[in-house]
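K.L.:
Got a predicted model here, sequence first, then my questions.
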Amino acid sequence: MKTASRLLLSLLIVSLIAVTPVRAHDELSAPPQTDPTAKFQKASALTKAPWFYIAAMYQYETNLQWKKKGQAGGTVVELPSNLWCGTLNPNQTDRYEGTIRIYNGIGRDGNKDGIADPKNEEDVLYALGTFLASNGTSEEDVRITLWNYYNESMIVDRITNFARIYNQFKTTELKGNAFPISKRYNYSYRSTWGDRRGWGGRRIHEGTDIFAGYGTPVVATSYGFVELKGWNDYGGWRVGIRDLNNVYHYYAHLSSYAKGIQIGSIVTPGQVIGYVGSSGYGKPGTSGKFAPHLHYGMYRDTGKTEFAFDPTPYLRRWERQTKAR
């Protein structure tokens, strides 16, 4: 009897094993998803520089290479050779940390393979962390270090605001966009990029006009920070928001601003920043010279120049994505 019971138990165990799906085992053995923020946190742990400042400077330098990276597809950001090797270093392809240090270059061998490789991400992040912590690790100390290199307060402020955004959300994975007018409201638009404009002198239209009712909420299209706010003779009451890709988003002809929107405010996609109006084409307070609409423009900063580009393809994509959500 005992033998029969044991036999039945053995058969039951075998049958359970046979029908158990392997999914659980697969999930346990599958490699974990890599959090891109972790690489900055690792560099921070080694150098004591705030991880969000390492990420911010890395992002700013990446933005300066947007065209090259767009073609190459995700390559490591290449820091300027004079920064990596040292301005006075006669060998601007130097990969030896000892001589790089002599010439005050920031290049470092982060992965301990004997080479300070500016194309190795681990080396680059370790070097950035060492550089940013060279005068101390407080925000003031890091900003002084950035100023000593860039010699431009606007760049220091942008990197600082990138760092504030990363620190607020505790991650560098900040993706997603929104159409500037909520789908709950009526609006219409077409490509008006390059159209002629006459007020204030002959010029082309650097943006897309989105017509909507007076007072319709206008929302941020991306993560970013408010860089400008106030009156512009052409754009009336306007808000300028810079995103993490160093693209400036221009929202013009507003009737008023959303509560709490100030220079330096951090915004998220879909957050209300103001309301549609017809302000502009005159001194502060001028309104009603045209139908209420939002003028939306996009400007890319290459580090040497800033230029406008047609936002319509982006608006159409974000419109589809917003409706799908």
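P.N.:
Sure thing, it's come through.
K.L.:
From now on I want contacts and neighbour counts done on CA atoms only, so please keep to that.
P.N.:
OK.
K.L.:
Give me the nearest residue to the residue most central in space within the chain, chain neighbours excluded.
P.N.:
By CA atoms, centre = their mean, the mean C-alpha position of the chain lies nearest to L244, the distance being 2.0 Å. Closest residue in space to L244, ignoring its immediate chain neighbours: G224 at 6.0 Å, by CA to CA, 6 or more residues apart in numbering.
K.L.:
Distance of V142 relative to I102?
P.N.:
According to CA to CA, to the nearest Å, V142 stands 22 Å off from I102.
K.L.:
ok, and here's another one to check against it:
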Amino acid sequence: MLTVICLLSIPLLGTVEANEKDTSVYEQRMALYRKTEAMTQIPWYYLAAIDQYERNSNESSSDDQLVSIMIPDEQWFGLGNSSMIKNSHIVSFFNGKGKDGNGDGKADPEQPEDVLYTMANILLEYGPSKDEVKIALWNHYKRDLTVQTIMNTAKVFKKFNRIKLTDREFPVDTNYNYTYNNNWGDRRGFGGVRIHEGSDIFADYGTPVKATTYGVVELKGWNLYGGWRIGIRDINNIYHYYAHMSSYNDNIKVGQVVQPGDTLGKVGSTGYGPPGTSGKFPPHLHYGMYQDNGEKEWSFDPYPYLSKWERMTKETN
């Protein structure tokens, strides 16, 4: 059994009031991360990244939830503490991981401060350095992609020194000519029958390709199907796939943090053959999105997001 913690009650509000309330939630989270960092010396951005990862992985979590980290009851209370007694001394007696982070004498999995303090202490069993945190995350989650996603998200939070990163950008420069439609799921035949896992944005050769979101470049290079392509993992456990590019921006490298609007390269028609193959189809950007839930990753239709981001981009330009 897993225990979900501290769900804030947020009523339906007008747009301005909702934005203010939304900002308040981010501020409260950041205050908790900073407090836990001061208590444990675990950098706040690791705690924020773990919380962000679980918020986007757990179906029971929501954007309104203050802290979304979930620790199994048997790990929190200890195997012999079948009554799940919250007294911090009892939890410690049964070798439970739960800690008292707010000084009330209880190790309560429904209290955000206790949960963050407990998570920080789980990390501290290995140490506060980057490599030690990675080891702790592997032993906690037992999954390479989860560790990689959390570390990437921490890298983004550290760079921008904030957790409210909600800007988005259309993936090709809207000052150029382009067209696109909803062709996710269409049949494709090259290399065997398969479905089209993305949307095609047709544009002239050399049209700038843009980062749509905050994230880290996870992959760059040639692919038989996608030609010259780039993969970016964002802070919402989503992998963004850009394919058929003609070239890359000189400063784009694996491991680099990007933000909406950063130029990644240019539209082309590469792919469907060995490295350098080009011109087997009209120039376009294949843009795909893949969600990860901590157990598996799957493609989903990017078209609704592209339509929204196109409006947002044109409104700000």
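P.N.:
Thanks, I have it. Worth saying up front: this structure is predicted, and the values here are computed from it rather than measured.
K.L.:
re the thing from before, which position in the second structure pairs with the residue nearest to the centre of the first structure?
P.N.:
By TM-score structural alignment, L244 of the first structure lines up with I235 in the second structure.
K.L.:
which residues does its match contact?
P.N.:
By CA atoms under 8 Å, 6 or more residues apart in numbering, I235 of the second structure lies in contact with 49, 52-53, 149, 152-153, 156, 214-215.
K.L.:
make it 7 Å
P.N.:
Contact analysis of I235 of the second structure by CA atoms under 7 Å, 6 or more residues apart in numbering lists 153, 214-215.
K.L.:
Then S29 of the first structure?
P.N.:
For S29 of the first structure, the contact set (CA under 7 Å, 6+ apart) is empty.
K.L.:
ok, now how distant is it from P36 of the first structure?
P.N.:
21 Å.
K.L.:
Whatever residue of the first structure lines up with T174 of the second structure and I241 of the first structure: what is the separation?
P.N.:
Aligned counterpart of T174 of the second structure in the first structure: K183 (TM-score structural alignment). Distance, K183 of the first structure to I241 of the first structure, using CA to CA: 21 Å.
K.L.:
of the two, who's got more company?
P.N.:
When K183 of the first structure and I241 are compared for neighbours, I241 comes out ahead with 28 against 11, by other CA atoms under 10 Å.
K.L.:
check which helix or strand covers the more buried one.
P.N.:
strand 236-243 (DSSP states H and E).
K.L.:
need the strands for the stretch 101-250 of the first structure, in chain order.
P.N.:
187-189, 196-197, 203-204, 208-212, 217-219, 224-232, 236-243, 247-257 (DSSP state E, counting those that start in this stretch).
K.L.:
which stretch among the ones you listed comes nearest P284 of the first structure?
P.N.:
Smallest distance to P284 of the first structure across these (CA to CA): 6.2 Å, for strand 224-232.
K.L.:
Strand 247-257 and that closest one, what's the angle between them?
P.N.:
Going by axes from the mean of the first three to the mean of the last three CA atoms, to 10 degrees, strand 224-232 of the first structure is angled at 60 degrees with respect to strand 247-257.
K.L.:
which bit of the second structure covers strand 224-232 of the first structure?
P.N.:
The aligned range for strand 224-232 of the first structure is 215-223, by TM-score structural alignment.
K.L.:
same deal with stretch 51-60 of the first structure?
P.N.:
With TM-score structural alignment as the criterion, stretch 51-60 of the first structure aligns to 44-53.
K.L.:
mean offset of the matching stretch relative to the first structure (after superposition)
P.N.:
Its aligned residues in the first structure lie a mean 1.3 Å from stretch 44-53 of the second structure after superposition (mean CA distance after the TM-score superposition for the first structure).
K.L.:
Touching that stretch from outside, list them.
P.N.:
33-34, 37, 67-69, 150, 153-154, 157-158, 236-237.
K.L.:
Any figure for the gap between the residue nearest to the centre of the first structure and Q59 of the first structure?
P.N.:
As judged by CA to CA, L244 of the first structure and Q59 of the first structure stand 7 Å apart.
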